[in-house]
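In: below: sequence and its predicted model.
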Amino acid sequence: MIDIKLVRDEPDRVRASQTARGEDPGVVDAILAADEKRRSSLSEFESLRAEQKVVSRSVGAAMGAFQKAKKAGAADADHLEKAAHHARAQAGELSEQVKSLEADAAQAGAELATLLRRAGNVIIDGVPGGGEDDFVVLETVGQARDFAAEGFEPLDHLALGERLGAIDMERGAKVGGARFYYLTGVGALLELALLNMAMAQATANGFTPMITPTLARSDIMHGAGFMDAHAEEVYRLEADDLYLTGTSEVALAGYHADEIIDLSAGPERYVAWSACYRREAGSHGKDTRGIIRVHQFHKVEMFSYCRPEDAEAEHERMLDWERQMLAKIEVPYRIIDTAAGDLGGPAARKFDCEAWVPTQGRYRELTSTSNCTTYQARRLNTRERDPNGSGTRTVATLNGTLGTTRWLVAILENHQQADGSVVVPAALRPFLGLDVLTPLT
């Protein structure tokens, strides 16, 4: 969630971010009003609690004076007894008032937290405004093949996959329903080779490899920002109140929840291999053929914890690692700066890498990297010792994908030959053990 101090100090910046996202800027005024209510309630509570402490001490003193006078048979014992009872009654009334004010302050705090969760992360300067189609192309790499000049019409990845004995959608649908599939034979080996290559690259660059849980508790899902605008995309196991994760980003974001981590030597970087699950709600009729949009897939995900002032530089490093992976599979691609209205709630900026898909005649997203600044870590209470020595502060988190099942689409289509075979990119060959994938006879 966004920093309440940022909302207080720069409300116009937060309003502009909300507007760029296509979201309600009025939430900023609601946040400020809720913040003022919370602070006022806390002030009243603390003032009355201080008075309660004074009165409580006076009760002890009054009871002591009465007991002493009673024991001595003093003439003013009755008077002292009445004073002690009056002090005790006053203390009781104050106690009830303090409890009521404490409840009011807690409720005001909860209202503020709810409103803060409604606001998306504040976008970084330079992020394009607008929606899904308003991205800015930053870079285009490689040239699409001219299949007509080569004398044949390219097959799509499913037709190729079926001829290679690599993809079986029919049996996938028989077992799991629509948007499920089997990777078989060289298809399974190709995915394993791709993801192993991704893991090898990441570990060579200092990432700690991880195999993560694919079920997460509600608080971790909310903390990572996956239960806000896109809750309908998530599978829930109601009997256990657990959620199937759509990316290992969730588990990695929760790894250091409620911890103080040491970033004095630089970012803490993890790379995880996991199965991922998405309901694809609202995608009826979109990408129904093949494995572009499915309910279950595998993914290798980078995740970094770093100091807030280092986050933008770390974002560029993540993007460069993605470039290296795309170069290894030898496909034409472009990098886009995603528009604010197409960002998820946690992201302050996101770069997408889109590969050319010949049979669709367009670029399709293969990977992305997001700078979530302090948004996730604030929700999950992940901090570091402030380098300036003033307690702790929230860290920044970033994520980026190094390989998914969808990459097989780009590999198969861009490297196909006229005879239906597929040339394996050179960097993949040591991981796959094959130079060419040949059709089944």
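Out: That came through, no problem.
In: going forward, measure contacts and count neighbours with C-alpha atoms only.
Out: Noted.
In: so residue 134, which state does it fall into?
Out: coil (DSSP: H, G, I helix; E, B strand; the rest coil).
In: is it true that it touches residue 339?
Out: Yes: counting by CA atoms under 8 Å, residue 134 does reach residue 339; the two are 5.7 Å apart.
In: now for the two: what residues contact both?
Out: residue 128 (CA atoms under 8 Å, 6 or more residues apart in numbering).
In: so those two - more neighbours on which side?
Out: Shown here are residue 134 and residue 339; by other CA atoms under 10 Å, residue 339 has more neighbours (24 against 16).
In: quick one: the more buried one from residue 129, how far?
Out: Relative to residue 129, residue 339 is positioned 5 Å away (CA to CA, to the nearest Å).
In: please apply the same query to residue 258.
Out: 34 Å.
In: more neighbours: which of these two?
Out: residue 129 (20 against 14).
In: ok, now which ones touch that one?
Out: So, once contact is read as CA under 8 Å, 6+ apart, residue 129 ends up touching 20, 21, 339, 340, 341.
In: just give the number of residues close to the second one.
Out: Burial of residue 21, expressed as a neighbour count using other CA under 10 Å, amounts to 26.
In: skipping its backbone neighbours, what lies nearest it in space?
Out: Spatial nearest neighbour of residue 21, chain neighbours left out: residue 341 (3.9 Å); criterion: CA to CA, 6 or more residues apart in numbering.
In: in three-state terms, label that neighbour for me.
Out: Under three-state DSSP, the three-state class of residue 341 is helix.
In: isn't it up against residue 18?
Out: No: Residue 341 lies out of contact with residue 18 (CA under 8 Å); the separation is 9.1 Å.
In: would you confirm that residue 112 contacts residue 36?
Out: No: the criterion here is CA under 8 Å, and residue 112 misses it with residue 36 at 9.5 Å.
In: compare neighbour counts for those two and give me the winner.
Out: Counted by other CA under 10 Å, residue 112 and residue 36 do not tie: residue 112 has more neighbours, with 21 against 14.
In: alongside the first one, take a look at this:
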Amino acid sequence: MIDLQLLRDDPDKFRASQRARGEDDSLVDSILRADKARRTTLSEYESLRAEQKSFGKRVAQASGDEKKDLVAAAKGMSEKVKTLQSDADDAQDALDRLLFKLPNLVAVGVPSGGEENFAVVKTVGEPRDFDAEGFTPRDHLDIGTELHAIDTERGVKVSGARFHYLLGVGARLELALLTMALDQAIANGFVPMITPTLVKPEVMAGTGFLGEHSDEVYRLEADDLFLTGTSEVALAGYHSGEIVDLDSGPLRYAGWSSCYRREAGSYGKDTKGIIRVHQFQKVEMFSYVHAADAAAEHERMLAWQEQMLAKCELPYRVIDTAAGDLGSSAARKYDCEAWVPSQHTYRELTSTSNCTTFQARRLGIRERTEHGTEPVATLNGTMANTRWLVALLENHQQADGSVKVPAALQPYLGGMSVLEPTA
């Protein structure tokens, strides 16, 4: 939820943000009208309520016929007060519904447009020249199948399309990667967490995942719970309704969890392998910081992601995601995309989002300041997930079918330096 006072003071800024996202900017005017109606109705209610209290004193002091007449008048006033209170509540509900539709204010400098309108911040590392090495790179599924590391056929048999098994060195590789990611998070002040993967509707809505992309979310209707597509949701809900203490610095958590996404609308896209699946594992960074420190924390999160990519010895680029691809909660989002040799392109491995105070306002997360209680800022960022196996297998594959293990990852695999195909 945005700061309503900021919208009142500078509605043009919010209209421009909506246009940059490709959204309807008339929503801003609808909110302003609803806000004016709410304030008018509330003022009428509060004025009559004050008059009612004063009138009550007159009734208490009156006697005889005068008191009888005043009691009758007080009864009529009470009914009117109840009606105005109901009108004020309805006006507040109408305003809240509109506010929940308005996405976060886009940060200055974010590119306008949709998914294809990102800006490349930098490119790091050079893709391997497989032609010079004398062989054509295979895709991760072919490599993983030969290593007996990935089994999609049995995943489909058991659970349906876009499910898979990781086995043998595949399972070990994922656990090694995520453990290395968790260790890096801990080294940078994050508290490790195993989070719930089922959350209540108010937590899912509070983080902004029940808006226009709600069809991506799995829902258990019998229990009115949602399966999370990232531990960001549970980590954001952890301090919901609380006043947190940031005097000693940010509150940082690293959530390890299974994640679930319906991948609605992705029919025919990435159907082979484990690039786009319904269930995967992820280590997610999440920070609560002073609102003024959010941009700096965002840069730190990006740097930690780049350190992980360097440890995995992957060529990658960083992009500044366009406004229309931010999602409702983010004011700015950076993606790190690794080179995928079989596709001759970069594919997203990490995202990090600065959600400013948007989620905290919805979830009631505040801190005490000299001006009273104020909402904090929240940020999130991927440290590693299952999709990283795609880049690891493809970028480190060898002509004989083996895969070299990056030096930083070897201690997490018991010193294993090469993954060898099995007979």
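Out: Here it is on my side, so go on. Remember, predicted model here, so these are calculated numbers, not experimental data.
In: circling back: what touches both of residue 341 and residue 18 of structure 1?
Out: By CA under 8 Å, 6+ apart, no residue touches both residue 341 of structure 1 and residue 18.
In: could you pull out the strands in the stretch 201-350 of structure 2 for me?
Out: For the stretch 201-350 of structure 2, the strands defined by DSSP state E, counting those that start in this stretch cover 218-220, 225-227, 243-244, 251-260, 279-289, 316-320, 332-340, 345-354.
In: residues contacting the following helix or strand past the last one, please?
Out: Pointing back at strand 345-354 of structure 2 there. Using DSSP states H and E, the next helix or strand after strand 345-354 of structure 2 towards the C-terminus is helix 358-363. Contact with helix 358-363 of structure 2 is made by 1-2, 104, 203, 206-208, 236-237, 240-241, 329-330, 366, 375-378, as judged by CA under 8 Å, 6+ apart.
In: how about 7 Å then?
Out: 1, 2, 104, 206, 207, 240, 241, 329, 375, 376, 377, 378 (CA atoms under 7 Å, 6 or more residues apart in numbering).
In: could these go into CSV alongside distance to residue 170 of structure 2?
Out: Formatted as CSV, these follow (distance: CA to CA, whole Å):
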residue, distance to residue 170 of structure 2
1, 41
2, 43
104, 39
206, 36
207, 32
240, 37
241, 41
329, 34
375, 43
376, 40
377, 37
378, 33
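In: just the buried residues of these.
Out: Listed as buried from the contacts of helix 358-363 of structure 2 are 1, 2, 104, 206, 207, 240, 329, 375, 376, 377, 378; burial here means 16 or more other CA atoms under 10 Å.
In: aligned counterpart of the fifth one in structure 1, please.
Out: The criterion is TM-score structural alignment: under it, residue 207 of structure 2 has residue 224 as its aligned partner in structure 1.
In: what sits against that match?
Out: For residue 224 of structure 1, counting by CA under 7 Å, 6+ apart, the contacting residues are 250, 253, 376.
In: from the residues you listed, pick the one nearest residue 289 of structure 1.
Out: residue 250 (28.3 Å; CA to CA).
In: how many residues are close by the alignment partner in structure 2 of the closest one?
Out: Aligned by TM-score structural alignment, residue 250 of structure 1 pairs with residue 233 of structure 2. By the criterion of other CA under 10 Å, residue 233 of structure 2 has 25 neighbours.
In: wait, residue 233 of structure 2 sits on residue 204?
Out: Yes: between residue 233 of structure 2 and residue 204 there is a contact at 6.3 Å, judged by CA atoms under 7 Å.
In: isn't there a helix covering residue 15 of structure 1?
Out: Yes: counting by three-state DSSP, residue 15 of structure 1 is part of a helix.
In: which one is whatever residue of structure 2 lines up with it nearest to, not counting chain neighbours?
Out: With TM-score structural alignment as the criterion, the equivalent of residue 15 of structure 1 in structure 2 is residue 15. Closest residue in space to residue 15 of structure 2, ignoring its immediate chain neighbours: residue 25 at 4.8 Å, by CA to CA, 6+ apart.
In: residues touching the one you found, list them.
Out: When contacts are counted by CA under 7 Å, 6+ apart, residue 25 of structure 2 touches 15, 18, 19.
In: same question, residue 412 of structure 2
Out: Neighbours of residue 412 of structure 2 in contact, by CA under 7 Å, 6+ apart: residue 176.
In: how about the helices in the stretch 201-350 of structure 1?
Out: Assigned by DSSP state H, counting those that start in this stretch, the stretch 201-350 of structure 1 shows helices spanning 218-224, 249-254, 311-329.
In: closest one to residue 59 of structure 1 among those helices?
Out: With CA to CA as the measure, helix 218-224 is the member of the helices of the stretch 201-350 of structure 1 nearest residue 59 of structure 1 (44.0 Å).
In: check which residues of stretch 386-402 of structure 2 are buried.
Out: Buried residues in stretch 386-402 of structure 2 (16+ other CA under 10 Å): 386-398, 401-402.
In: and stretch 206-216 of structure 2, by the same measure?
Out: 206, 207, 208, 209, 210, 211, 216.
In: please report the distance of the counterpart of residue 260 of structure 1 in structure 2 from residue 374 of structure 2.
Out: The alignment partner of residue 260 of structure 1 in structure 2, by TM-score structural alignment, is residue 243. Counting by CA to CA, the gap from residue 243 of structure 2 to residue 374 of structure 2 is 9 Å.
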